[in-house]
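S.K.: what follows is a predicted protein model with its sequence.
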Amino acid sequence: MEVNFKKASLAILICVGLIGCASSEPEPVEFDNSLYSGKPVDSLTSQEPPKSEMEAITRGDTALSTKNYDLALYEYLRSLSFSDSTHQNQTLYTVGRIHSAKGNLPLAEKSYMKALEFNANDVKSLEELGLLYTKQGLTPEGKVYFFRAINADQVRLDNPDILTGYSEITEDTLKKLRYDSESPFRSYMGLGILSDVDKNYDIAKRYYERALEINPNSIQATVNLGYSHYMSGSYYLAQRITNRALKRDSNNEKALNNLALIYIALGDNRQALNIFKRHMSTPEALNNVGYFLMLRGKADEAIPYFQQAIDQNPSYYKVANENLERALSEVRLSKIEPVEKNDS
C-alpha cells in the first residue's frame, strides 16, 4: 500500500508539473476578423504566433515597410488580442490608414472609430475621419471631426480655451488656439477648403495661415491660400503666393491653373495661355483661356480663343465648338436692347 501511495503521489506530481508547463506556453493569438480584408490568413505567414503585443507590432511594421499590406494588417490585428496590450489606439489608427490606402473606406472608418474607444482625444484618428467624410461629400460630418481634432489638440497642449461647440471659428477664436509642429494642420486646411466653398474667404485665409504656421513646407496650403486671395480679388498678392508655391514645385498643376486664372483676372491673356501650355496641349490651353474669359463675362474676348482651339484640332476638340456656340450666343444676347414699356 505504501508503495502504491508513493507511485500515486509521483504520478500526481508529474501531472501537476505537466500542467504547469502547459500553462506557461503562450496562449494562441487570434485577431479581429471584422477589421481584416485581404488574402486568406493561412497564406500570409508560416511563422510561429507572436508572443507579445510588441512582437506582433514589430512584425506588422516590417510587413508595412515592404508594402505587404495584408500581412501588416494581420499582424497589427493580432497585437490587439493580448490582454496586456497598451498600444491599441495607435495600432487601430495604423490599421485605418492601411484600409484607406487600399480604398476600403468602410473598414477605415470602423478602425478609426475603434481607436477612439481607447482614446477619445486621438487627434490623428479624429483628423482622418474628418478627411474621410469630407472626401465622400459628407461635409457637415467632416467639419465636426476637424473641429474635434483641433479641440483634442488643445487638450494635448493644456489650453483651457477649447472650443465649446462646433460652429464656425472666428478669427479671434482662432488666435486663442495653441499649436505646435504636431498639431493637425490638415484639419485647419480642411476647414479652410470648406470655408472657401462657402465663400468665407477671410476665415479661409486664417485657416491656411495657421496650417502654414504648423507646417511651413506645405505646398497645398500655400496654393490654397493664394486661391483664397484670388477669389477675394487680391490678385497681386495671390500671384506672389502662388509663385512661391511654384518655386517649390514648378509642375504643380493646381498652382499653374490658379496662376493662369490670376493672369486672366489681371487682363494678361497671353501670359495665361503660356501658363496653361506648361501642362496641357495648345488646343486645351486656348479653350481654357476662352472658357474663363467667358465666365468673367467677356464672351467677345473668348471667341478668338475658341476659334483657334478648333483650328488647331477640329476633329478632337468638340468642347471648343460647344463653348464657341455659347460665347456667340452670349454676345448676341448682349446686343439685344431691352424693350421699353410705354407708360399707360
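M.R.: Right, received. Where do you want to start?
S.K.: for the rest of this, base every contact and every neighbour count on C-alpha atoms.
M.R.: Will do.
S.K.: and the residue nearest to T139 when sequence neighbours are not counted, what does it touch?
M.R.: The shortest distance from T139 to any residue other than its chain neighbours is 6.6 Å, reached at Y133 (CA to CA, 6 or more residues apart in numbering). Contact partners of Y133, counting by CA atoms under 8 Å, 6 or more residues apart in numbering, are 139, 141-142.
S.K.: the stretch 151-300 of the chain: helices as residue ranges?
M.R.: 171-176, 185-197, 201-214, 219-231, 235-248, 253-265, 269-276, 282-295, 299-312 (DSSP state H, counting those that start in this stretch).
S.K.: closest one to F82 among those helices?
M.R.: Closest of the helices of the stretch 151-300 of the chain to F82 is helix 185-197, at 33.0 Å (criterion: CA to CA).
S.K.: now do the closest one against helix 201-214, angle only.
M.R.: Counting by axes from the mean of the first three to the mean of the last three CA atoms, to 10 degrees, helix 185-197 lies at 160 degrees to helix 201-214.
S.K.: show me how far helix 185-197 is from its chain's centre.
M.R.: 11 Å (CA atoms, centre = their mean, to the nearest Å).
S.K.: over to stretch 270-284?
M.R.: Here stretch 270-284 shows a centroid-to-chain-centroid distance of 29 Å under the convention CA atoms, centre = their mean.
S.K.: now the end-to-end length of that stretch.
M.R.: Taking CA to CA, to the nearest Å, stretch 270-284 runs 14 Å from one end to the other.
S.K.: this is the other structure I want to compare:
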Amino acid sequence: MKRTDTSSRLNCLVITAALLTSGCQSLNENLKEKLEFDEASNDAKSVINQNKLLPVANADEALDKARKAWQEGKVDLAQTYYVKAYNFAPQNIKILEEMADIYRRLNKLDLVEVCYRLILEQKKTNLLIRERYGLLLIQLNKLADAEQSLQQVIAADNQSWKSYNGLGIIADIGGKHAEAGKFFEQAYALQPNNPELLNNYGFSLYMQGKLLEARELFLRALKIQPDFKKALYNFALVEARHARYPEALASFSKVLSPPEANNDTGYIAMKNGDLEEAEFYLNQAQILSSHFYPKAHDNLDELNTKKQNMQLD
C-alpha cells in the first residue's frame, strides 16, 4: 500500500474489514449471484456453449477440474468449476479459501471479500482469514470495518504485526499520525526488518515532520530491498525536503521518468522557498518531456506568481 505526498502537483505512486448486514438476500445468495454472473462472462460462455452442463458428480471432481483448468490457463473455465465445487459443498472452508486466492490473483476483490465473509460466518475464530479480510477492506477503502476486524485479531493475538501495520495505515489515512505511530511501533517490535513496514512507519513519521527518523527507516528498507519503489520515492521526498535536490532527483529517477523526477524535485524546491532551484528543475521537466506536461506547466505558473509577488513586496 503506497503512501506518499498526495499533492496533484507531484507524480505520486498511488497507495499505499464486518459480516454482511441482513437484507433481502443471504450471504450464500449474494455469493451465488456474484459467481453466477462471473460464470456467464463472455469467455466462459464459449466454453459453456460447447458443453452446457459441464457435468461433475461431486465437489472433489469439480475441484480437480477447476485446478487443472487453472494450471492450463483456462481462467474462466476454472472459475466455472470452482463455482460448481462450492455449490456441492458450500460449507467447505478449504474450497472458499482456494476460491478467495484465485479471485485475488484475478484482482476480483469484491469476490475475495464475499469468500472471506462466508468463511467467517462459519468460523468466526479463524484469525488468519479475519486478518486477511481486514487488510482487504483497507484496499476497498472500508476503513471502519477494516479497523474493527483487525482490532479483533490483535485482541486474540497481540503478536500479529500485519494487523498492527494495517491499523497504523488506517490511522494515518484518518490523519491520526500519533496514534498510527503507536501501532507501527508495536508492529516494528515484532518485525523490525520488513521493508513494507519500515516504509509505512517511515511515512508516518514523515507526516509528523520527523524527517530524520523517517529518512533512517527508508534507508533501512532500501538496504533490505534496494528496488523498493515506494521507499525510493519516499526517501526522495525526504531528501528534497532537506534541500538535497541532486540526491532527491537521483532517487526519484529510479521510479519516475526524467520529466516527472525533475518536476517533483522542482515542486518541493518551490515549496521550500528555493525558487531558483525550483525554476531549474521545472524547466528541465519541460525540456525533457516530449509533449505538453501539465503538471510542470502549472508548477511553473505557480512559481512565476510567487516571484512576481516577491517583487511587489
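M.R.: That came in fine, so what should we check first? Just so it is clear, the structure is predicted and the values come from calculations on it, not from any experiment.
S.K.: what does L194 of structure 1 correspond to in structure 2?
M.R.: Applying TM-score structural alignment, one finds that L194 of structure 1 aligns to I170 in structure 2.
S.K.: kindly report the same for G226 of structure 1.
M.R.: Correspondence of G226 of structure 1 to structure 2, assessed by TM-score structural alignment: G202.
S.K.: next: A302 of structure 1.
M.R.: Using TM-score structural alignment, A302 of structure 1 lines up with A278 in structure 2.
S.K.: residue nearest the centroid of structure 1?
M.R.: Structure 1 has L131 as the residue nearest its centroid, 4.7 Å off, counting by CA atoms, centre = their mean.
S.K.: quickly note the distance from that residue to G103 of structure 1.
M.R.: 13 Å.
S.K.: again with Y236 of structure 1
M.R.: Distance from Y236 of structure 1 to G103 of structure 1, by CA to CA: 40 Å.
S.K.: if we can go back for a sec, isn't the match of A302 of structure 1 up against D264?
M.R.: No: assessed by CA atoms under 8 Å, A278 of structure 2 is found out of contact with D264, at 9.4 Å.
S.K.: returning to that earlier point: make CSV out of the helices of the stretch 151-300 of structure 1 and add distance to E330 of structure 1 and mean neighbour count.
M.R.: As requested, the helices of the stretch 151-300 of structure 1 are arranged in CSV below (distance: least, CA to CA, whole Å; neighbours: other CA atoms under 10 Å):
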stretch, distance to E330 of structure 1, mean neighbour count
helix 171-176, 41, 12
helix 185-197, 27, 23
helix 201-214, 30, 22
helix 219-231, 24, 24
helix 235-248, 26, 19
helix 253-265, 19, 22
helix 269-276, 20, 19
helix 282-295, 9, 22
helix 299-312, 7, 21
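S.K.: what lies in contact with stretch 70-89 of structure 1?
M.R.: Contacts of stretch 70-89 of structure 1 (CA under 8 Å, 6+ apart): 29-32, 35-39, 41, 44-45, 52-57, 59-64, 91-92, 95, 98, 114-119, 122.
S.K.: check contacts around the closest residue to A285 of structure 2 other than its chain neighbours.
M.R.: Setting aside the residues directly before and after it, A285 of structure 2 is nearest to P259 in space (CA to CA, 6+ apart), at 4.0 Å. Contacts for P259 of structure 2 (CA under 8 Å, 6+ apart) come out as 284-289.
S.K.: over in structure 1, see which of these survive.
M.R.: Retained in structure 1: 284-286, 288-289, out of these (criterion both residues aligned by TM-score structural alignment, their matches' CA atoms under 8 Å).
S.K.: give the contact list for the nearest residue to the match of G226 of structure 1 once chain neighbours are set aside.
M.R.: Nearest in space to G202 of structure 2, with sequence neighbours left out and distances taken as CA to CA, 6+ apart, is A214 at 4.2 Å. Contact partners of A214 of structure 2, counting by CA under 8 Å, 6+ apart, are 201-206, 238.
S.K.: tell me the counterpart of A214 of structure 2 in structure 1.
M.R.: Going residue by residue (TM-score structural alignment), A214 of structure 2 aligns to A238.
S.K.: for T134 of structure 1, see how far away that match is.
M.R.: 26 Å.
S.K.: returning to that earlier point: hang on, isn't the match of L194 of structure 1 packed against D145?
M.R.: No: when contacts are counted by CA under 8 Å, I170 of structure 2 is not listed as touching D145 (10.7 Å).
S.K.: counterpart of F118 of structure 1 over in structure 2?
M.R.: Per TM-score structural alignment, F118 of structure 1 is aligned with Q122.
S.K.: which residue, other than its chain neighbours, is closest to that match?
M.R.: Nearest one to Q122 of structure 2, counting by CA to CA, 6+ apart, is Q91 at 7.6 Å.
S.K.: any idea how far the one you found lies from L35 of structure 2?
M.R.: Q91 of structure 2 is 16 Å from L35 of structure 2, by CA to CA.
S.K.: residues in contact with the residue nearest to the match of A302 of structure 1 when sequence neighbours are not counted?
M.R.: Excluding the flanking residues, the one nearest A278 of structure 2 by CA to CA, 6+ apart is G266, at 4.1 Å. Residues in contact with G266 of structure 2, defined by CA under 8 Å, 6+ apart, are 277-282.
S.K.: OK, contacts around Y281 of structure 2?
M.R.: Neighbour list for Y281 of structure 2: 262-263, 265-266 [criterion: CA under 8 Å, 6+ apart].
S.K.: next, the contact list for the alignment partner in structure 1 of Y245 of structure 2, please.
M.R.: Matched across to structure 1, Y245 of structure 2 falls on N269, judged by TM-score structural alignment. When contacts are counted by CA under 8 Å, 6+ apart, N269 of structure 1 touches 263, 289.
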